[in-house]
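**Student:** sequence first, then the predicted structure:
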Amino acid sequence: MDNTRGSGQEGGNDNPQMTELRNMVQMLVGAVTAQQQLLQQHFQPPQPQETRELDLSRGETQQGETSEYRGVTEDPIIPMESVAVVRQFLKLKPPTFKGGMDPVKANDWILAMEKNFRLLRCGEQQKVEIGSYLLAGEASRWWNLKGVREPGMDWARFKVIFREKFVPRAVQNAKCSEFEHLKQMGTTIADYEGSFTNLAEYAPHLVATDEMRARRFEDGLRHEIKRVIRPLVLPTYAEVLDRAIIVEQDEIERKKYFDSKRRQNFGAEGTSGQKKQKPEMKSRNFGNNPKGQVQ
């Protein structure tokens, strides 16, 4: 009995303290666990696959692949709908632009980008996203400051601010003046169109609409071609260019035809003249010329 009471008394004295201690420990563990969960949610937010945007500035793709252009620029985050286009674009091995005051390199980069844009049928916003992604070095740092100030800009605006930064103003003015006075002269339509397209980049205000571009191109054509096209009042640049090529080709074919006829006529006249001419034969009259001299 004594042992039983002693044992019961000892257990009764310990239970309240142990229970309180266990409760405090459980509360502490629960608080720490909750804090850890909050920290994880803060630093690692959930990113559902269907809405997550990939940060291609680190070369990240949907499959976790790494692009060869990793580290090209710290900007931008490419929307999911543009990721497929960007990946196709990178397969074309497009050039990067690192900056510097070199108008030839700057313009060549723009032309190379636009060539690929046409191939992949990129939208205006996609052009800006891809173009800014391929900026590196000084050019990338410039975009990180400039791009955020004009969200939603289109490619035409991108080219304007790009040239303001990397093509000296004196060069832009000279190219603009050259465009204003551009004439076809003795070149082909293809050569004239190439010069027209390149120089028009420096004078966007002169070709702000497709009709303005058509009239400007038409004004620079040779007189022989322009006099055929101008009465047609073609509304688009593509139509003017197409008709100019046709007129030029007709002109070339006509010239070939008349040159061929001229050569044929010249050859016929030469043959006829040779047939009419007879060699002069001096008669020999030995009877009247006793000495036998040839008269």
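**Tutor:** Now that the structure is in, tell me what you want to look at. Everything numeric here is computed off the predicted structure, so don't read it as measured data.
**Student:** C-alpha only now, for contacts and for neighbours.
**Tutor:** Will do.
**Student:** for the stretch 101-250 of the chain, what spans make up the helices?
**Tutor:** Under the criterion DSSP state H, counting those that start in this stretch, helices of the stretch 101-250 of the chain are mapped to 103-120, 124-133, 137-146, 155-166, 169-180, 189-200, 210-219, 223-229, 237-276.
**Student:** which strands and helices sit next to the second one?
**Tutor:** It refers to helix 124-133. Packed against helix 124-133 by the contact rule (3 or more Cα pairs under 8 Å, 6 or more residues apart in numbering; DSSP states H and E) you find helix 155-166.
**Student:** in the helix it packs on, what's buried?
**Tutor:** Residues of helix 155-166 classed as buried under the neighbour-count rule (16 or more other Cα atoms under 10 Å) are 155, 158-159, 162-163, 166.
**Student:** structure two is appended below for comparative analysis:
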Amino acid sequence: MDNHTELMTAMINLANTIQEGTAMATHALRRTKQSARSENGEGVGDDLNGVPRTLAAFLRVDPPSFNGSSNPIEAENWFKAVEHALQTQHVPNNQFVKYAAYQLAGEAQHWWQEECQFLQLQNMDVTWELFRTTFYKKYFLESVRKARELEFMQLKQSSMSVAKYTSKFEELCRFSSVCQGAPESYEGWKCEKYQVGLREDIMRVVAPIEIKRFSKLVNEARFIEEYIEKMTLTRDNRGGTSSRGRGKHFPPRGQILKRDGHDTQHRQGQRNFRRNNKAQPHLAKGDG
């Protein structure tokens, strides 16, 4: 019994020693991390768990700078990029203006210094919303926005590839008065507008599918474009010279949406569309 008791006592002492050593090591590691953060100028608030960042830590993610531009798209791209960086880096809302202004340079910096002084003389609280309004008023004139909205409403694919048309569509879409607010609130309208602007031979295949999700609609348009190009190349290699066949190389029934589990819907829509197309031979190019 005495040997057993001594053995148990020794094991307990060993466990206590290990526990104490672990606690000391953990404490030392915490002190080392805190010291490293202090040396880097991050401070107590610079943490990876959603704690607000300091300016030094924010700058290390390399947010874009803005020197002032007559191009409204460049101005808007900068504003959205900086706003995204502020949000993802957990910068406090009341520090948004300070951190964003730090990224202004040249003419833009000079403009904001004067504008900020004027606002403060008016005893106005310079919030992020006020900064946004003031910035857009300076670098994004209403007349420019209206001109871009008109360009968007008249946009057609024409000779552009689907990829280029989509890029132009997305660039101009932001200027539409309809495409404001939550994306899901106008996605259906956006799909219809995009579809109407597609090249006729692509639009004829896409239209019966009635896709209401924009990303899916773009993917289908690209697939159809690739299929038509492939069929056109095959026809040319076989010695075909007529251009009248363009737009008649429909993908095999069910091939397009079979990938997404909508095989039946597409085949039915394609049959209906072809039947309607035969009944209306007067359909002119450009109606889409």
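**Tutor:** Thanks, I have it. Because the structure is predicted, anything quoted here is derived from the model rather than measured.
**Student:** any idea what the TM-score comes out to?
**Tutor:** Here the TM-score for the pair of chains, by TM-score structural alignment, normalised by the length of the second structure, is 0.49; 184 aligned residues with a Cα RMSD of 4.4 Å.
**Student:** and what about Thr264 of the second structure, helix, strand or coil?
**Tutor:** Here Thr264 of the second structure is helix, with the state taken from DSSP: H, G, I helix; E, B strand; the rest coil.
**Student:** give me the distance between it and Leu121 of the second structure.
**Tutor:** 67 Å (Cα to Cα, to the nearest Å).
**Student:** swap in Lys146 of the second structure?
**Tutor:** Lys146 of the second structure is 32 Å from Leu121 of the second structure, by Cα to Cα.
**Student:** more neighbours: those two, which one.
**Tutor:** The residue with more neighbours, out of Lys146 of the second structure and Leu121, is Lys146; 14 against 9, by other Cα atoms under 10 Å.
**Student:** helix or strand: which one has the more buried one?
**Tutor:** Element membership for Lys146 of the second structure (DSSP states H and E) is helix 142-153.
**Student:** before we move on, what about Met27 of the first structure?
**Tutor:** Met27 of the first structure belongs to helix 2-43, assigned by DSSP H and E.
**Student:** helix or strand right after that helix?
**Tutor:** On the C-terminal side of helix 2-43 of the first structure, the closest following helix or strand by DSSP H and E is helix 80-90.
**Student:** any idea of the angle that following helix forms with helix 103-120?
**Tutor:** Using axes from the mean of the first three to the mean of the last three Cα atoms, to 10 degrees, the direction of helix 80-90 of the first structure lies 120 degrees away from that of helix 103-120.
**Student:** just the buried positions in helix 80-90 of the first structure, please.
**Tutor:** Quick answer for helix 80-90 of the first structure (16+ other Cα under 10 Å): 80, 82-83, 85-86, 89-90.
**Student:** just checking, what packs against it?
**Tutor:** helix 103-120.
**Student:** now for the helix it packs on, which elements pack on it?
**Tutor:** By 3+ Cα pairs under 8 Å, 6+ apart, helix 103-120 of the first structure packs against helix 80-90, helix 155-166.
**Student:** for the buried residues of helix 155-166 of the first structure, give me CSV that also has distance to Arg243 of the first structure.
**Tutor:** What follows is the buried residues of helix 155-166 of the first structure, written out as CSV (distance: Cα to Cα, whole Å):
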residue, distance to Arg243 of the first structure
Trp155, 29
Phe158, 32
Lys159, 30
Phe162, 34
Arg163, 33
Phe166, 37
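**Student:** could you find which two of those are furthest from each other?
**Tutor:** Trp155 and Phe166 (16.0 Å; Cα to Cα).
**Student:** and the gap between Leu111 of the first structure and Phe166 of the first structure?
**Tutor:** 15 Å.
**Student:** could you do Thr4 of the first structure as well?
**Tutor:** Relative to Phe166 of the first structure, Thr4 of the first structure is positioned 97 Å away (Cα to Cα).
**Student:** cool, and Leu21 of the first structure?
**Tutor:** 72 Å.
**Student:** and for Val160 of the first structure?
**Tutor:** 10 Å.
**Student:** cool, Glu180 of the first structure as well?
**Tutor:** Following Cα to Cα, the distance that separates Glu180 of the first structure from Phe166 of the first structure is 22 Å.
**Student:** again, but for Gly267 of the first structure
**Tutor:** Distance, Gly267 of the first structure to Phe166 of the first structure, by Cα to Cα: 62 Å.
**Student:** next: Trp143 of the first structure.
**Tutor:** When Trp143 of the first structure is compared with Phe166 of the first structure (using Cα to Cα), they lie 12 Å apart.
**Student:** one more: Thr197 of the first structure?
**Tutor:** Separation of Thr197 of the first structure from Phe166 of the first structure (Cα to Cα): 20 Å.
**Student:** please apply the same query to Phe266 of the first structure.
**Tutor:** For Phe266 of the first structure relative to Phe166 of the first structure (Cα to Cα), the value is 60 Å.
**Student:** if we can go back for a sec, okay, the helices and strands packed on helix 103-120 of the first structure in TSV with distance to Arg216 of the first structure next?
**Tutor:** Formatted as TSV, those follow (distance: least, Cα to Cα, whole Å):
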stretch	distance to Arg216 of the first structure
helix 80-90	33
helix 155-166	19
